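>>> Let me see the structure of the following:
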Amino acid sequence: MNLTGRLDSFSDAFAKNFITFALGLIINCINGFFVHIYFKSQVFQRDPRYVLYVHLVINDIIMLTACVMLHILTYSVPLGFGTCCVLLLIVIITNKNNPLNLAGMAIERYIAVCRPLHHTQICTVRRTYILIGLIWAISSINALTDVFFLLVKRPMLVFSKRVICHSTENFACPHVFQVVTLSFVFLTVIITYLKVFFAARAASTATKDSARKVHSTILLHGVQLLICMLSYVAPFFNLLAVRLPASRTKILFSSFLVTNVLPRLLSPLIYGVRDQRFSSHIKLYFSCKCCKAKKVKRVSPVHKRFK
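Coordinates of the predicted model:
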């Protein structure tokens, strides 16, 4: 993911790798904690909404891990072309999964508010897993197309070479698929938001509050989508870096953090902190841990007397 691994001094390279590793570890620990909470309670596993949510979080964990590995490896050891392609494929596929998953979550919330009588029939856990499988299949199509064009254009001997591990250097396929996908997701989020917004205005007082929460959630999905689109703005930062050679490495590193690392923290903050059911389970989890710790402290002196 880094184009300038050999242009930095040892201290700069160490600082950048340390920051990347530390941020990646912290964000993955936070995301992993929310995944742990999800699997601790069967209530979440029976709700399609939370199934899609935890898939989004796991997808972010995979993507962030691959990004951090790429960033550190490009500084430390020269990468073979095959290893680089595998890591880039993981990053590209998981990056494309995000907007499609957000579209599925927006549609599920739309059905919950505008078609509440059909929600339990349409949005089942089994169909949610099928949707997740389709998301991975659709996202893989573009990545595998890149690999196909790569094998056609370049000889097999290229797999034995050491390369700069960056998608623009190794995959040169047009970004038509990305534009179509993001346009579809953007329209889906906008339409579902408007539908839920008007349903909230026409709803009774009893259901108006829940409808408002849902359309604000879909609005947050739109914000997440815009943040996902930051990865497609990264080439403009690269052009800016070329015109400012003195600050090139700093611009590229800042672009990497803003477009690939920091957005992975957004999903747990939106659902884990804002969602009442999830936040209540988090509080219950920590309260149970505190109670166990207090019991251990109370019991330990008693054991010491008998020794």
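
>>> From here on, just use CA atoms for contacts and neighbour counts.
OK.

>>> Which stretches in the stretch 151-300 of the chain count as helices?
Per DSSP state H, counting those that start in this stretch, the stretch 151-300 of the chain carries helices over the ranges 167-170, 176-202, 205-228, 230-243, 248-256, 266-268, 274, 276-306.

>>> and for comparison, fold this next one:
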Amino acid sequence: MANNSSLGGGESLQRQINDQVIIVLILVIMFLCINMLLIVTLFRKECFRTTTRYILFAVTLLSDSLLLFMSAILLIMSYFRFIMQVWLCIIICIVVLVYLTVTPVTLTAMTLERYVAICMPLRHAELCSTRNTIHCILIIHGLSSVPCIVILSAFCASASLSVYKQFNVCSVEMFMLYRWHDHLRSAVSQFYFLIMCIIILFSYVKIMKVAKAASGENKKSTWKGLRTVILHGFQLLLCLIQLWCPFIEATVLQTDFLLFVQVRYFNYIMFGLVPRCLSPLIYGLRDEKFFLELKSNVFFVFYKKNIV
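Have a look, this model is predicted:
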């Protein structure tokens, strides 16, 4: 009886995990298709390719798409217990760790762009030129690489050469060899969280002051920019909470494995997928110019299919 009950529970857990994996893969494929449509729309129009906020929007879409694709691959490998050498896993995790940070840093840059556009309109064209935007993207990737460099440096300083030839299931958690590695990762994440929150709050307060002083058409435009900053702040908050998820999951794992599975699934959906679907909402639907272009592209695709 006990064995049958245990076996039934194992099959139930296996079926539940299998359903969860399928749901995640469907959501990832759906978001990737939406992102690809938005990216094609951005690159079709020259005004989108030369405007700072749309260029940064494209960076978030590309970053989110790559991260969703890589996380789906890691999920499948983890589910089927696919093992690989540690050195190969390091290469994969470098991409994941860097682009896990690229999106929140880019969102912070987009908030600063809105601050310049509303609070410093006369200098917006100068500060947000295409050349400066390219430099900004390089800075974003440089800043996003710092947590990855810190984590991998700590791992490389602690691991022996034989570790790199071992075979294991690939995950970022495998680089946390000691407790102080977790503390170091937590410190870097909290530092980034603090800096980004300060920038968001600073931009919000400044734009709020301009919104109260503005009148007529300027007031409408300013309040729209303020709502965009609020949405960026909410999206950024979800992205930054994702940086804390590993520490929450590690604590839960020590008490209950089944609860750990549920918590990890919830964290991935809530703080991994949801922030990535907010970008299309903020600029894909709320931005009138981009929405009209997107609608014409979708109409063109359906029209072409009907002709064929």
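
>>> what's the TM-score here?
Overlay of the two chains. TM-score (TM-score structural alignment, normalised by the length of structure 1): 0.88; 290 aligned residues with a CA RMSD of 2.0 Å.

>>> circling back: would you turn the helices of the stretch 151-300 of structure 1 into a markdown table with mean neighbour count and distance to Phe149 of structure 1?
Shown next, in a markdown table, are the helices of the stretch 151-300 of structure 1 (neighbours: other CA atoms under 10 Å; distance: least, CA to CA, whole Å):
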| stretch | mean neighbour count | distance to Phe149 of structure 1 |
| --- | --- | --- |
| helix 167-170 | 14 | 11 |
| helix 176-202 | 17 | 14 |
| helix 205-228 | 18 | 25 |
| helix 230-243 | 14 | 21 |
| helix 248-256 | 19 | 26 |
| helix 266-268 | 20 | 34 |
| helix 274 | 12 | 44 |
| helix 276-306 | 12 | 44 |
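
>>> For His71 of structure 1, which of these is the nearest?
Across those, His71 of structure 1 has its closest neighbour in helix 248-256 (9.1 Å, CA to CA).

>>> thinking again about what came up before, need the helices of the stretch 151-300 of structure 1 in TSV with distance to Leu56 of structure 1, can you?
Shown next, in TSV, are the helices of the stretch 151-300 of structure 1 (distance: least, CA to CA, whole Å):
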stretch	distance to Leu56 of structure 1
helix 167-170	23
helix 176-202	15
helix 205-228	11
helix 230-243	17
helix 248-256	20
helix 266-268	8
helix 274	16
helix 276-306	15
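
>>> So which of the ones you listed is nearest Gly104 of structure 1?
Closest among the helices of the stretch 151-300 of structure 1, once you apply CA to CA, is helix 176-202, at 8.9 Å.

>>> name the helices or strands packed onto that closest one?
helix 81-114, helix 205-228 (3 or more CA pairs under 8 Å, 6 or more residues apart in numbering; DSSP states H and E).

>>> Output those in a markdown table; the columns should cover distance to Val296 of structure 1.
As requested, these are arranged in a markdown table below (distance: least, CA to CA, whole Å):
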| stretch | distance to Val296 of structure 1 |
| --- | --- |
| helix 81-114 | 42 |
| helix 205-228 | 41 |
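
>>> Tell me which of these sits nearest to Lys195 of structure 1.
helix 81-114 (7.3 Å).

>>> quick one: that closest one to chain centroid distance?
8 Å (CA atoms, centre = their mean, to the nearest Å).

>>> swap in stretch 79-95 of structure 2?
Computed by CA atoms, centre = their mean, the chain-centroid distance of stretch 79-95 of structure 2 equals 20 Å.

>>> just stretch 271-283 of structure 2 next, same as before
The answer for stretch 271-283 of structure 2 is 8 Å, by CA atoms, centre = their mean.

>>> list the buried ones in that stretch?
Phe271, Gly272, Leu273, Val274, Pro275, Arg276, Cys277, Ser279, Pro280, Ile282, Tyr283 (16 or more other CA atoms under 10 Å).

>>> What's the match for the fourth one in structure 1?
Residue-level alignment of Val274 of structure 2 against structure 1, with TM-score structural alignment as criterion, gives Leu262.

>>> quick one, what contacts that match?
Leu23 (CA atoms under 8 Å, 6 or more residues apart in numbering).

>>> next SSE after the lengthiest helix in structure 2?
Longest helix of structure 2, by residue count under DSSP state H: helix 2-44. For helix 2-44 of structure 2, the succeeding helix or strand toward the C-terminus, using DSSP states H and E, is helix 46-49.

>>> Tell me the buried residues in that next one?
Phe48, Arg49.

>>> Could you check how far stretch 145-163 of structure 2 is from the centre of its chain?
23 Å.

>>> number of nearby residues for Arg115 of structure 1?
13 (other CA atoms under 10 Å).

>>> which position in structure 2 aligns with it?
By TM-score structural alignment, Arg115 of structure 1 lines up with Met120.

>>> Tell me how far the nearest residue to Leu102 of structure 1 once chain neighbours are set aside lies from Arg109 of structure 1.
Nearest non-adjacent residue to Leu102 of structure 1, counting by CA to CA, 6 or more residues apart in numbering: His221, 6.2 Å away. Note on His221 of structure 1: its distance to Arg109 of structure 1, by CA to CA, to the nearest Å, is 11 Å.

>>> do Asn170 of structure 1 as well
Applying CA to CA to Asn170 of structure 1 and Arg109 of structure 1 gives a distance of 39 Å.
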